[in-house]
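# Quick one, what's the 3D model for this:
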Amino acid sequence: MTIQKEFVLRYRDNEHVRFQIPPRACEKKIAQLLTEQILAIKGVYSVHLYRSQNKLSIRFHSSICTFSELAKQLFQILTELESQGWFESQKQLVLPKPGRSKLKQRLKSTRISRWFGEKYQAAKETFQAVKIVGKLTTKGPRALIRDPEKATIDFLNDILVLYLIKAHWTRITQEWLVRPFVYRYEWLATFYMFFLLVRSRRKK
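Okay, here's the model as predicted:
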């Protein structure tokens, strides 16, 4: 999962935004670098990164820097830091063992290996989400025994919603949130989808 998808907008005011950020962005050196680069954005006058709470607070002058411009520059900063390897885990930074290291590096650098790596990571994330959704929707074996048809339909509905969110996540964070009025029909469709999902859960 790219680092941009792990920055979740939790609060937005006229000149103040808060994000829930991943733990790997809260390491001391990364947090300091990220804070400095965000403060360098024209119009931003306050940045607080709460490492223990995994939260990022940004205050800015809307007359100088709009929310749309702030979001674009923030995403650009994250993209550059990620390309430089700042968000890689310590396990990934361990030096390879001698011997077959060159062959392994060549295999990892091929397009086929990168493609399989991306598909494996996506499948892993989806499988983990499916397990969570399954626990939330079926409410254990009792629901499945009591009404197997409804439990199965609820589970499949949640999987569909999960897939749609995952497929459109980049557009949601980079376009829909930035220009909600332009994408008002997309938001209406999203809200209606959640309305149908909640309505299907109501006990008859």
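
# Please make it C-alpha for all contacts and neighbour counts, starting now.
Noted.

# In the one helix or strand Trp115 maps to, which residues are buried?
Using DSSP states H and E, Trp115 maps to helix 111-138. Within helix 111-138, the residues that count as buried by 16 or more other CA atoms under 10 Å are 126, 130, 133-134, 137-138.

# Return the closest of the residues you listed with respect to Val44.
Using CA to CA, Thr126 comes nearest to Val44 of those, at 36.3 Å.

# which residues sit against whichever helix or strand comes after the helix holding Trp115?
Next in sequence after helix 111-138, counting helices and strands by DSSP H and E, comes helix 141-146. Here helix 141-146 makes contact (CA atoms under 8 Å, 6 or more residues apart in numbering) with 138, 151-152.

# the strands in the protein, which residues?
Counting by DSSP state E, the chain has strands at residues 8-12, 16-20, 44-50, 55-60.

# out of the ones you listed, nearest to Tyr163?
Among the strands of the chain, strand 8-12 sits nearest to Tyr163 (CA to CA), with 17.8 Å.

# tilt between that closest one and strand 16-20?
Between the axes of strand 8-12 and strand 16-20, defined by axes from the mean of the first three to the mean of the last three CA atoms, to 10 degrees, the angle is 150 degrees.

# for strand 8-12, packing partners?
The helices and strands touching strand 8-12, judged by 3 or more CA pairs under 8 Å, 6 or more residues apart in numbering; DSSP states H and E, are strand 16-20.

# please give me the structure for this one as well, since I'd like to look at both together:
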Amino acid sequence: MYLTALFTLVVFGLTGDYLLNINPIKKYSLLLIGTFFLGLVVTMNIYRKDSRQNKYLKQKVASYWADVISQFLVALIVNIFSGVMIFIFSLILNQNVKMDMVGILTLIGVGLLGSGIATLFKMQWGRYTTLGQIGVLVFIYLALSGSVVNVLSYVEWLLPPLSKAVVALQNKPSITQLLPITGQIFLYALVLFVISSLVYYKKKKS
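Have a look, this model is predicted:
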């Protein structure tokens, strides 16, 4: 499932500008959104299988925190691989090292953001199915509309900064200028992982 979704984004990166007659910046914006959903869906699929078969992330780790770290590392490694592959085959890669690094890091960041949301609401594969699903849908909406819907502009700093990156690209077509937003994306994703680890730790103790 992961490789199929990744290959789909890679193919779009190779052909998107010709198929849709769009410039590299617009194609990269679409790849950001696609990578976000890739991280989200793949991580949810891992938790779904883990809840049923108990052999993907939980393994036989006795320590809760070792389990948490393993989950984060799996998400990080998957998204690093995805971000690098998608950017390389997007045909945006050039001799500007800074732009290439920011482009790759931003893709990794939005993928990790999706994984963080999936981790926060992994309860959907347990006793709180409906609550988890609603939570994922709400966060997807907030991630895509935070910088688009005027009402949300007042609390934009609280929202997943995916749309912030996309809107910034439309206002100023330069991948390099995404560096500060990329830092915010990584920080937001990390906060989601930390919050989820504390929430499920309390649930496990109770």
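
# TM-score for this pair?
Once the chains are overlaid, their TM-score stands at 0.36 when taken by TM-score structural alignment, normalised by the length of the first structure; 108 aligned residues with a CA RMSD of 4.8 Å.

# rewinding a little: so which of the contacts of helix 141-146 of the first structure comes closest to Arg201 of the first structure?
Ala151 (9.8 Å).

# List the contacts of the closest one.
By CA under 8 Å, 6+ apart, the residues touching Ala151 of the first structure are 137-138, 143-144.

# How about stretch 195-206 of the second structure, which residues are buried there?
Neighbour-count burial for stretch 195-206 of the second structure, counted by 16+ other CA under 10 Å, picks out 196-197, 200.

# Turn those into TSV, columns for secondary structure and distance to Phe12 of the second structure.
Formatted as TSV, these follow (DSSP: H, G, I helix; E, B strand; the rest coil; distance: CA to CA, whole Å):
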residue	secondary structure	distance to Phe12 of the second structure
Ser196	helix	33
Ser197	helix	35
Tyr200	helix	37
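
# Leu20 of the second structure: which of these is nearest?
Ser196 (38.9 Å).

# so which of the strands of the first structure gets nearest Phe194 of the first structure?
Closest to Phe194 of the first structure of the strands of the first structure is strand 8-12 (CA to CA; 18.7 Å).

# Run through who's touching that closest one.
Against strand 8-12 of the first structure from outside (CA under 8 Å, 6+ apart): 17-21.

# and what of stretch 99-117 of the second structure?
Contacts of stretch 99-117 of the second structure (CA under 8 Å, 6+ apart): 31-33, 35-44, 75-76, 79-80, 82-84, 87, 93-94, 136, 139, 160, 162, 175-176, 178-179, 182, 185-186, 188-190, 192-193.

# Which ones among those residues lie within helices?
Counting by DSSP state H, the part of those found in helices is 31-33, 35-44, 75-76, 79-80, 82-84, 87, 136, 139, 162, 179, 182, 185-186, 188-190, 192-193.

# which of those residues count as buried?
For these, a neighbour count by 16+ other CA under 10 Å gives the buried set as 31-33, 35-44, 75-76, 79-80, 82-84, 87, 136, 139, 162, 179, 182, 185-186, 188-190, 192-193.

# Was I right to think Ile58 of the first structure contacts Thr35?
No. Using CA atoms under 8 Å as the test, Ile58 of the first structure is too far from Thr35 to be in contact (9.5 Å).

# joint contacts of these two?
Common contact partners of Ile58 of the first structure and Thr35 (CA under 8 Å, 6+ apart): 47-48.

# returning to what we had before: for the strands of the first structure, which one sits closest to Glu118 of the first structure?
It's strand 8-12; of these, that one is closest to Glu118 of the first structure (CA to CA) at 21.7 Å.

# The closest one vs strand 55-60, what angle?
Between the axis of strand 8-12 of the first structure and that of strand 55-60 there is an angle of 50 degrees, by the same axes, to 10 degrees.

# and strand 8-12 of the first structure, which residues are buried?
Of the residues in strand 8-12 of the first structure, none is buried (16+ other CA under 10 Å).

# about what we covered before: columns distance to Arg12 of the first structure on top of the contacts of Ala151 of the first structure, output as a markdown table?
Formatted as a markdown table, the contacts of Ala151 of the first structure follow (distance: CA to CA, whole Å):
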| residue | distance to Arg12 of the first structure |
| --- | --- |
| Thr137 | 30 |
| Thr138 | 34 |
| Ala143 | 39 |
| Leu144 | 40 |
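
# Going by distance to Arg199 of the first structure, which of those residues wins?
Distance to Arg199 of the first structure across the contacts of Ala151 of the first structure (CA to CA) is lowest for Thr137, with 13.7 Å.

# contacting residues around the closest one?
Per CA under 8 Å, 6+ apart, neighbours of Thr137 of the first structure: 151, 154-155, 158.

# most surrounded residue in those residues?
Ala151 (22 neighbours; other CA atoms under 10 Å).

# Can you tell me how far that one is from Phe194 of the first structure?
Noted for Ala151 of the first structure: a distance of 17 Å to Phe194 of the first structure, by CA to CA, to the nearest Å.

# so Ile77 of the first structure sits right up against Leu39, yeah?
No. Counting by CA under 8 Å, Ile77 of the first structure stays clear of Leu39, with 11.4 Å between them.

# how about TSV for the strands of the first structure, with distance to Lys29 of the first structure added?
TSV is the format used below for these (distance: least, CA to CA, whole Å):
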stretch	distance to Lys29 of the first structure
strand 8-12	21
strand 16-20	18
strand 44-50	12
strand 55-60	15
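
# Figure out which of the ones you listed is closest to Leu107 of the first structure.
Of all these, strand 8-12 sits nearest to Leu107 of the first structure, with 34.2 Å by CA to CA.

# Name the residues of the helix or strand hosting Thr119 of the second structure that are buried.
Using DSSP H and E, Thr119 of the second structure maps to helix 97-120. Neighbour-count burial for helix 97-120 of the second structure flags 99-120 (criterion: 16+ other CA under 10 Å).
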